[in-house]
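Predicted model follows, preceded by the sequence.
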Amino acid sequence: MSTALERLAKSFDPADIERSWYPRWESARYFSPSMDPATPSFCIQLPPPNVTGTLHMGHAFNQTIMDGLTRYHRMKGENTLWLPGTDHAGIATQIVVERQLEAQGVSRHDLGRTAFIDKVWAWKEQSGNTITAQMRRMGASVDWQREYFTMDEKMSSVVTEVFVRLYEEGLLYRGKRLVNWDPLLGTAVSDLEVASEEEDGQLWHIDYPLADGSGRLTVATTRPETMLGDVAVMVHPEDERYAHLIGKAVQLPLCDRQIPVIADDYVDKAFGTGVVKVTPAHDFNDYQVGQRHGLPQISVLTLEARINDNAPAAYRGLDRFEARKRIVADLEAAGLLAQVKPHKLMVPRCERTGQIVEPMLTDQWFVAMSKQDAAGKSITQKALEVVQNGEVQFVPGDWVNTYYAWLNNIQDWCVSRQLWWGHQIPAWYDDTGRVYVARNEAEAQAQAGGKALSRDNDVLDTWFSAALVPFSTLGWPDGTPELKAFLPSSVLVTGYDIIFFWVARMIMMTRHFTGKVPFQHVYIHGLVRDGEGKKMSKSEGNVLDPVDLIDGIALDPLLEKRTSGLRRPEKAPQVAAKTRKEFPDGIPAYGVDALRFTFASLASLGRSINFDQKRCEGYRNFCNKLWNATRFVLMNVEGQDCGLAADAALDHGFAERWIIGRLQEAEQAVTLALDTFRFDLAAQAIYEFVWNEYCDWYIELAKVSLQQGDAARQRATRRTLIRVLEVILRLTHPIMPFITEELWQVVAPLAGRRDTESLMLAAWPQADLSKVDANANADVAVLQALAFAARNLRGEMGLPPAQKVPLFIEGDAALARFGAYLVPLAKLSEVHVVAQLPEDDAPVAVAGGIRLMLKVEVDKAAESARLTKEIAKVEDGLAKMQAKLDKPGYADKAPPHLVAKDRALVAELTDKLATLQAQLRKLS
């Protein structure tokens, strides 16, 4: 039978471990909750990723936090559920399938609605689960047995039920309102799907003649084509230049209409000419102005963004941008184009298609956000109250201001989309246009008295079904055990970019329909950016793929990835050069654990996370460190007496008492960090304890005890090595699940733990601060100070590592207990504790008030020559750097970080020079 050491590979290979463990966890159903009503429940709802999506850095970061919390609470023995699902992603999915059809020369209209929906379902079954496979790669311990899809039959029935109830309560209506419209998709789109970017444009100054012939007003606009729908021109009521014109009329250029001059505070007197055109049917701000002044709404664009019949005949049928050219030319010909200026403007584009979005007046379905229900409160008021009274808490707390600001200025929510893929709106119309909202067609027919009905073609906004996830996924409206146990869930982990679109709406809907809040905490994390703090984007060529960081990728495929999706292909050489500089050999394979630990270490309470690939390298080294430490421990404890018997006598030295106490403090620190969502502090506490204290110090001290101690001391040392390591694996598991599980399987039996078949189910460590030994801490602090001082002396004297020399320590006999440890720590031949250091030329150091000396025969002439040469070299470097800083204008003109770097180097060289000169003086 092989030993534990033989079963553990000689080196850490993350790929083999990851392939092995996840299927075993999933098949054993370790991810499922216990459903034990006697234990506290912990639940996280996975923000459902789009079914079209693939894992990106934001997902990987977000899921590292969620999985860490889930594993932590599972180990605490709680009834733990991380509930997974995917969103049907109406627009994104329809685009994917339509593009596939286009490649075959077919459109969705050729197929018809039913056949097209069948095509979408077929695509979903074949290609729509990429991201869930990638979640498994990341180690996500979600309960796959409960996985949902937002178009599942059960989910769809809840969507219908909610829609009907809102309508019956008078909180949902159909009306003509201004919405974001994508002319290519032919649908309204949400604000989240619109990205406004600064682009080069023009500002046209157009003269509007006064109707009485007394002059003209000059209006500045970036969209001349919309002037065909102008219904007024507007000035500020306190603008003295135009006060006398308020109430008069102007002739609308190119149109046979007169429009009034009105006054409104919305106008910025300092912008342009201080005169603004008002087009309520094609501008959101103008729409509000129109509502205030009772102005008509004249739409001049079709849904395909062509000029419609409300405009003069000369422009009808023209595309909006072709119409712009024609209108500008006609204005110039009529002498009404005052001037044209270059202008930077924010252009709203649909993120799905890249099309410029048009504000469009259309018939849509809306949820009334401010209308009071039977209890006298609006949906919005309820959502405000639960945060104000602390039922829902934001972490960090300052995000609550963003939440309040949006809710206090909220508009009615447009929930309809002109798509085929999605939850079709449960509304039917008779031939007079009367609407019947019902749970099914039979119910609608009953309402209509048997009239012939046609169903509404629109579907619901994806965010509508997403807002119901906290309760729709748990069996509502039935009173299921899951609904009782997991609503509210414990925490929602999400980015700040969807506080408006998802977080607030989940709170609204859950409170309204269940009387509960959807979650107790909202942990808002930052967005992952590149190393320079820039947003990761395929169009910018700076994306990192988490799977590439896990598996590694060669330079050529990486270059292909980064340059193929550029919005501006001419930037490809620049992107390629930057990529070669950043990743000259491609990206090595770091494995999941190193990537997860990197994310955890970056998870501070900030607004953005600048991802540095070099940290992955450091945490891959951390994995190696833990792996090698485990092999050392196995080598020294397996088959030996580790003092695990209840009656075993233990002789803990100061080193054992110190590391056991420090372990208690690490357990406390990690637990507090996870309870307060400070993954960065948890990672820091784990790293410092494992690398700095357990591996770099205690293992080195343990070697001395194992080699030189008596049987009792060796037994205590072996016990401490294996028991502390076993707890380290439990502490680290939520962040690095794979390596810890692999090591646990060989460590746990030797540590006397046979209470679980998987580390996932092991008990979370409980700190016992009574085990913190102040005397042992003080002893180790003295030992460390002596070791550091001795090492520094070796460095100052230029001693090679192989040269062992004696150390003299001035002090009482009690210091002798450190001698055996200092010999290997400082590469000494022996240690002598003396009442007074010998009078000698050897360098002396002071550590915590204790003087010590390395006794070594020095060739004074050779050492003097070496020091003189080194001093000359440092003086030369110092002179050059000082001359650079003293150069006129350098400190003022150079980038501040470079100046600071140069000054730090001067300080470093100055200190080094002083040390070398002191050594030379001692020799003379």
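Perfect, I can see it now.

Please make it C-alpha for all contacts and neighbour counts, starting now.
OK.

Quick check, Gly58 in contact with Leu527.
Yes - taking contact to mean Cα atoms under 8 Å, the distance of 6.6 Å between Gly58 and Leu527 places them in contact.

what about the strands in the stretch 351-500 of the chain?
Per DSSP state E, counting those that start in this stretch, the stretch 351-500 of the chain has strands spanning 358-367, 393-395, 413-414, 416-417, 427-429, 435-437, 454-455, 459-460, 489-495. These are given in chain order.

Mean neighbour count, these: which tops it?
Among the strands of the stretch 351-500 of the chain, judged by mean count of other Cα atoms under 10 Å, the one packed with the most neighbours on average is strand 416-417 (a mean of 26).

Show me what that strand packs onto, helices and strands only.
Helices and strands touching strand 416-417, by 3 or more Cα pairs under 8 Å, 6 or more residues apart in numbering; DSSP states H and E, are strand 187-188, strand 358-367, strand 459-460.

One more to weigh against that first structure:
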Amino acid sequence: MTDTTPDSELPKTFDPAAIEAKWYEHWESKGLFRPERPDAQPFTIVNPPPNVTGSLHIGHALDNTLQDVVIRYERLRGKDALWVVGTDHAGIATQMVVERQLEARQDKRTNYSREAFIDKVWEWKAESGGTITRQLRRLGCSMDWSREQFTMDPHFTKAVVKVFVDLYNQGLIYRDKRLVNWDPKLKTAISDLEVETREVKGGFWRFRYPFADGTGYVEVATTRPETMLADMAVAVHPEDERYKAAVGKEILQPLTGRKFKVVADEHADPELGSGVVKITPGHDFNDFEVGKRAGIKPADMLNMFDAEARVVQTADGLVPDKYLGLDRFVVRELVVADMKQAGFLIPHVTKDAEGNEVESDFEPRTIQTPFGDRGGVVIEPWLTDQWYVNAEHLAKAPLEAVRSGAIEIVPKSWEKTFFNWMENIQPWCVSRQLWWGHRIPAWYAADGKVYVAETEEEAQALAGAGVALERDPDVLDTWFSSALWPFATLGWPDETELVKRHYPNDLLISGFDILFFWDARMAMQGLHFMKEVPWKRLYLHGLVRAADGQKMSKSKGNVVDPLGLIDQYGADALRFFMAAMESQGRDVKMDEKRVEGYRNFATKLWNAARFCQSNGITASTSVAAPQATSAVNKWIIGEVVETLAELDKAMADLRFDAAANAIYHFVWDQFCDWYLELVKPIVTPAKAGAQPGEDAPQGGSASSEGLDPGLRRDDAEAAETKAVAGWVLDQILVMLHPFMPFVTEELWSKLGERADYPLITALWPQPGAAVDPAAKAEVDWLIALIGNMRTAKNELGIAPGAKLDAYLPDPSAATRGIIERNPGAIERLARLNGIRFEPAPGGAAMQVGAGDANVIVPLEGVIDIAAEKARLEKALAASQKEAKSLEGRLGNPSFVEKAKPEAVEKARADHALHVAEAERLAAALARLG
């Protein structure tokens, strides 16, 4: 794949689809994602395991691109780079997928035994569970697929069970009655991450709650009237003067006849409503805490719902029969009607258009309402017996690790959030009411005693012979098992070589949205069981948002499919976009035009490589930079040295945007736009029989500039330049490879004999050279002159190809030397008839700066000075007028606050555009004097 026969000639057109599948299969089949490097320094990352039910979304594309950039970079630097890959069994999501398949066949889970249903899940996993792993390959992720993991693999299950049993025996896992997020459709507890808040049109009802002694009442307000059937207190703020006399008095709840007290608690906000809050500790998270502070034990808190959120009788038997068995929202309507009929509803009063008072049962409100992200129904805080981890104890070690620097969080700004959450952490509910997952290793005897052990045989031994045991039907939360990912994937609890060599991991790259659900829990379990941090650095990236900054969602219709972008622009372009836009945790705004721009960048490199190939510039035979004598070759070697240093620093700091931009600007600007242009006459052979002034063949050049054979140097300089150009192109391919692996590998294979080692395992650049200040100053002067001359021509409407006269009286010795050494480049690229070291003739002229020089270019006879001035003045006035108008609009608070965000954003962009245009036009006028 690395020969230089005619078959290796680069096609004229860069086609990503033609090379991506070929190279990925080559890398994977040859084991190149984890080459054998037993003596090398290990470097380890683990991917956040996607759900086995998942498909690649734009967030996965960002997360995995950043990881692949890092792992390819460290592999090129010679490390034993291991990227652990696998999928999560995704308890709820997977069970739902299989249940839906059964429903499509008019079948259901409960028609099967638990074991038979789980067999069906495994069948589904074997047939359909690999979608996302195939899609990760399309993105170019160089994971160690030979060790692909699954959280339900036998060795992983062994680790999960051991952790549960050990934590139980250490008193850090226990069973307790607490409130959980309950999904009435799925009939299971779910984590906070599986709860999504939606805005729902609802109401605010106000009721009178009378004192039991008949001396009056307090007014309470609620968005959930049905829960009054399980009220156990009324709370007021301890410093609210209005209710100090009421604290301790008994309320007689009108519908149930239940008596409970008015308690003082800071949860009650004196500024909100009447300042009185009804307390239902069995069905509200805040009320649960108020109830505990008021002395109500969780075991005594009243529960009024069953698993499907239908009303059931409370422990005190005071719920009227008419409500029993009904859905919570049906009961809401009945409760309001009954309280109204009994005279305890306080109507909401408004005025109509004529000023007449109008009464209604409630005040309309938009309520932030929790929904299950999979069940799709309103979540109910529900008091149940569940298994909990003592997270407060396990959080101590990670807190200390971050404070001491043993774990570095990047960006550092996330430390405050981490500390705040971990210092106020609540018990972690780890049980789920599902069939699919790691079943909790606990067995119950008839007397209620629980026996926790790794096997049923061990549990029976603990209980004693003849004691009948029944296993806990629940499974563990998937976050519990994925918390073991950094070490269980390496073979723990067995003491494998992988564990010894690759734990702790070096880096974790994660979205900030799972900092607590996954990252913090890995830190807890890793430090507790391995006595070491799970990773030395934690990098938290932002979200990928729509172009207008909104969060992507299917309901908004603004979701972007990364696979569609890959189909259109290639994986390299999407990857480069992700890296270039990732700026230390800030959200990434999706911009398809920029993805297209990076596809053009790959094409630019492709065409530059074609130019090199067609002119005999091939692969370098040296890791170190070749010897160079000419300024332009010394300069480009120095630019490689500077770019490499910039790239290495950016990667060390995890500044993906800085790293991507460093290599981008070097490739596009220094190499393609300047170096190849400057050396083109040296490396391009003249046509046979060509006369001075004839153009040489272009051969896929990145530029359309004509060549003057009369400007060519001797063969020694051509050989040197070709060697340097080939070496520089090699360094580009290596430095760019982590970001754009496919196009770089293809070019690497086509540009010379590589002794059958592909780019993926090449050596990271080691130039062994330094920046030559004199060469840098010389070429930078030429670039400034050429660039400024082109800009000046454009501003004044002069044709780009027009050759002009130029004068520079009394140049400095350094500047004179540069001009005398580079007449060809100045004539060919700046389009000047040389630069004369004498005063310019009188008349209109423009000045073009470069270094310490101001080159004077006469304009008499080149343009109509008066007409050009008039044109520029008219355009300047128009731009200034438009800029002033937009400035006024943006200075109007009414517009900025009330207009649509996109309208304000467009006005700001237009204002910046007109200000810049006015500055450009003013500069052009100044040139004319």
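All right, it came through fine. Since the structure is predicted, the reported quantities are computational estimates derived from the model, not experimental observations.

just to revisit the earlier point, more crowded one of Gly58 and Leu527 of the first structure?
Taking other Cα atoms under 10 Å, Gly58 of the first structure and Leu527 do not tie; Leu527 has more neighbours (23 against 19).

That one reaches Gly606, doesn't it?
No - with contact defined as Cα under 8 Å, Leu527 of the first structure does not count as touching Gly606 (9.0 Å).

what's near enough to touch Leu90 of the second structure?
Actually, residue 90 of the second structure is Ala rather than Leu. Contacts of Ala90 of the second structure were listed using Cα atoms under 8 Å, 6 or more residues apart in numbering, and they are Asn51, Val52, Thr53, Gly437, Thr478.

can you check Tyr451 of the second structure too?
Tyr451 of the second structure sits in contact with Ala442, Trp443, Tyr444, Ala459, Leu462, Ala463, where contact means Cα under 8 Å, 6+ apart.

which one of the helices and strands packed on strand 416-417 of the first structure lies closest to Gln917 of the first structure?
Distance to Gln917 of the first structure, taken as Cα to Cα, is lowest for strand 358-367 among these, at 74.3 Å.

Need the residues that contact that closest one.
Contacts made with strand 358-367 of the first structure from outside it, assessed by Cα under 8 Å, 6+ apart, are listed as 166, 171-183, 281-284, 299, 303, 305, 412-417.

So for Gly272 of the first structure, which of the helices and strands packed on strand 416-417 of the first structure sits nearest?
Nearest of those to Gly272 of the first structure, taken as Cα to Cα: strand 358-367 at 22.5 Å.

which part of the second structure lines up with the closest one?
Equivalent residues of strand 358-367 of the first structure are located at 380-389 in the second structure, counting by TM-score structural alignment.

Does the residue lying closest to Asp902 of the first structure once chain neighbours are set aside lie in a helix or a strand, and which?
Closest residue in space to Asp902 of the first structure, ignoring its immediate chain neighbours: Met881 at 6.9 Å, by Cα to Cα, 6 or more residues apart in numbering. Here Met881 of the first structure is covered by helix 860-886, with elements defined by DSSP states H and E.

by contact count, what packs against that helix?
Using 3+ Cα pairs under 8 Å, 6+ apart as the contact criterion, the secondary-structure elements in contact with helix 860-886 of the first structure are helix 896-923.
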